[in-house]
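>>> Let me see the structure of the following:
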Amino acid sequence: MKFLFDFFPILLFFGAYHLEGIYVATAVAMVASVVQIAAGWLMWRKVERMHWVSAGLIVVFGGMTLILHNPLFIMWKPTILNWLFALVFLGSAFIGKKPLVQRMMEHIIQVPRAIWHRVNWAWVGFFVLSGVANILVAYQFSEEFWVNFKLFGLMGMTFVFMILQGLYLGLYAERPAEVEAETGPPDRDERP
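The predicted structure is shown next:
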């Protein structure tokens, strides 16, 4: 269910595009993003930052698409979003004690610190590449091809990358005693 909730605006954009075209699809995605935030708040009493950022970008770029009647603005949205994510992951390599990917996943799996840094850098590269791929497709192919790429291509790339990341992390997964020997006992304010 969480998966469908996260991709709710993209799925509605895709469906609306094939029924009514880019401008209706853009308006539908804008409304869906606002509904996603409201529903997240009503169901869980919180809204993920990713949803706020994505909704902000879709309202800005979607609004420019509708006002200026130019679909290139909405086509730039995935590139800008991916590049923002790349910047956040890049910044986390230098700010704070742990890279972002470690903060997000260490409750699931424990690997050596160097591996977390490698995976974090891999995410930076992936987000940069995804942004470049999106904009190349937007400028080199038809609008319909771009819409299909946005749903199937970018999502497919993400799933493949996540599977590869999981396999890579699995190679270095440590037993709890190995982790404690490397990092020391957990801080008192950290939950086990």
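>>> can we go C-alpha only for contacts and neighbour counts from here?
Fine.
>>> so how far is residue 4 from the nearest residue to residue 58 once chain neighbours are set aside?
For residue 58, the nearest residue in space outside its immediate sequence neighbours is residue 30; the separation is 6.0 Å by CA to CA, 6 or more residues apart in numbering. For residue 30, the distance to residue 4 equals 17 Å [CA to CA, to the nearest Å].
>>> What is the strand or helix carrying residue 86 packed up against?
Per DSSP states H and E: residue 86 is located in helix 72-92. The elements that helix 72-92 packs onto, with contact taken as 3 or more CA pairs under 8 Å, 6 or more residues apart in numbering; DSSP states H and E, are helix 49-68, helix 100-105, helix 113-140.
>>> ok, 7 Å please
Using 3 or more CA pairs under 7 Å, 6 or more residues apart in numbering; DSSP states H and E, the elements in contact with helix 72-92 are helix 49-68, helix 113-140.
>>> Please state the offset of stretch 165-185 from the chain centre?
In terms of CA atoms, centre = their mean, to the nearest Å, the centre of stretch 165-185 is set 25 Å apart from its chain centre.
>>> outside of it, which residues touch it?
The set of residues external to stretch 165-185 that reach it, using CA atoms under 7 Å, 6 or more residues apart in numbering, is 109, 110, 111.
>>> filter those to the buried ones?
The neighbour-count test (16 or more other CA atoms under 10 Å) applied to the contacts of stretch 165-185 identifies 110, 111 as buried.
>>> buried residues in the helix holding residue 86?
Those would be 72-86, 89-90, 92, for helix 72-92 by 16+ other CA under 10 Å.
>>> tell me the angle of that helix relative to helix 113-140?
170 degrees (axes from the mean of the first three to the mean of the last three CA atoms, to 10 degrees).
>>> compare with the first, here's sequence two:
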Amino acid sequence: MKDVFARLGADFFSTILFIAIYLTTDNVLLATGVAIVGAIAQVIYSRVKGKELGYMTWASLGLVIVLGSATLLTHDPRFVLAKPAIGHFAIGVIMLKRGWMLRYTPSIVTQTVPEYVTFAGYAWAALCFLLAAGTIGVAMTGDMKLWTFYVTVVLVGAKIAAFAIQYIAFRSLVGSRLRAAAQRA
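Predicted structure coming up:
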């Protein structure tokens, strides 16, 4: 679990840095510049340490540089605010692959209710698309306080709620199927 949080922190390092700098300074351009430098420094540090850089790290670096530069050049924060939407959309597309979630669920779930795991995978994709659309909508307002709330509370809260619903549903469905099988036997 610690490894998962470390990877998430690494994947969202520039966003976390952007939010932290913005909240302390109330300066979008400074926060954008620091996020760009932080993303570049993160890649350099990883390369010096000989760490393998995944696709998400490179994609994040590219997005931070391109969208951050657009923000700095135009003085329009909407470019950098759209970055999480692009990530959510890309992940949503990946989640449209049938059965992607089977490898992430316990074997008792995949053996007992595989059709529901496949459905849940599509539901996660839909959630990512919905969150991406919401992020774009909030980013287009240019309201930094609203965007910060959306990214830190709504995006995270929606995923926690979806995970809790999925956990309860899988637990209930597996229990129901196992009880039904025991009664037939």
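>>> What TM-score do the two superposed chains give?
Put the two chains on top of each other and the TM-score (TM-score structural alignment, normalised by the length of structure 2) is 0.75; 168 aligned residues with a CA RMSD of 2.7 Å.
>>> returning to what we had before: more neighbours: residue 30 and residue 4 of structure 1, which one.
residue 30 (24 against 10; other CA atoms under 10 Å).
>>> Can you classify residue 23 of structure 1 as helix, strand or coil?
Here residue 23 of structure 1 takes the helix state, with states given by DSSP: H, G, I helix; E, B strand; the rest coil.
>>> if I line the two up, what does it land on in structure 2?
Using TM-score structural alignment as the criterion, the counterpart of residue 23 of structure 1 in structure 2 is residue 29.
>>> how much space between its match and residue 146 of structure 2?
In this structure, residue 29 of structure 2 and residue 146 of structure 2 are 17 Å apart, going by CA to CA.
>>> circling back: and the residue nearest to residue 58 of structure 1, what helix or strand is that in?
According to DSSP H and E, residue 30 of structure 1 maps onto helix 22-44.
>>> same for that helix, what does it pack against?
Packed against helix 22-44 of structure 1, as judged by 3+ CA pairs under 7 Å, 6+ apart, are the following elements: helix 8-20, helix 49-68.
>>> any chance of those helices in TSV, plus distance to residue 152 of structure 1 and mean neighbour count?
Conversion of the helices and strands packed on helix 22-44 of structure 1 to TSV gives the following (distance: least, CA to CA, whole Å; neighbours: other CA atoms under 10 Å):
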stretch	distance to residue 152 of structure 1	mean neighbour count
helix 8-20	10	18
helix 49-68	18	18
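>>> Tabulate these (a markdown table), appending distance to residue 118 of structure 1.
Written out in a markdown table, the entries for these read as follows (distance: least, CA to CA, whole Å):
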| stretch | distance to residue 118 of structure 1 |
| --- | --- |
| helix 8-20 | 30 |
| helix 49-68 | 23 |
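>>> Which secondary structure element is home to the residue lying farthest from the centre of structure 1?
Within structure 1, the residue lying farthest from the chain centre (CA atoms, centre = their mean) is residue 181, at 33.4 Å. Residue 181 of structure 1 is part of helix 176-183 when elements are defined by DSSP H and E.
>>> That helix vs helix 113-140, what angle?
With the same axes, to 10 degrees defining the directions, helix 176-183 of structure 1 sits at 90 degrees from helix 113-140.
>>> any idea how far residue 105 of structure 2 is from the counterpart of residue 46 of structure 1 in structure 2?
Alignment of residue 46 of structure 1 against structure 2 is given by TM-score structural alignment, with residue 52 as its counterpart. Residue 52 of structure 2 sits 26 Å away from residue 105 of structure 2, going by CA to CA.
>>> What sits closest to residue 59 of structure 1 if chain neighbours are left out?
Excluding its sequence neighbours, the residue lying closest to residue 59 of structure 1 (CA to CA, 6+ apart) is residue 30, at 5.6 Å.
>>> got it, and residue 57 of structure 1?
residue 77 (6.4 Å).
>>> isn't the one you found right up against residue 55?
No: counting by CA atoms under 7 Å, residue 77 of structure 1 stays clear of residue 55, with 10.3 Å between them.
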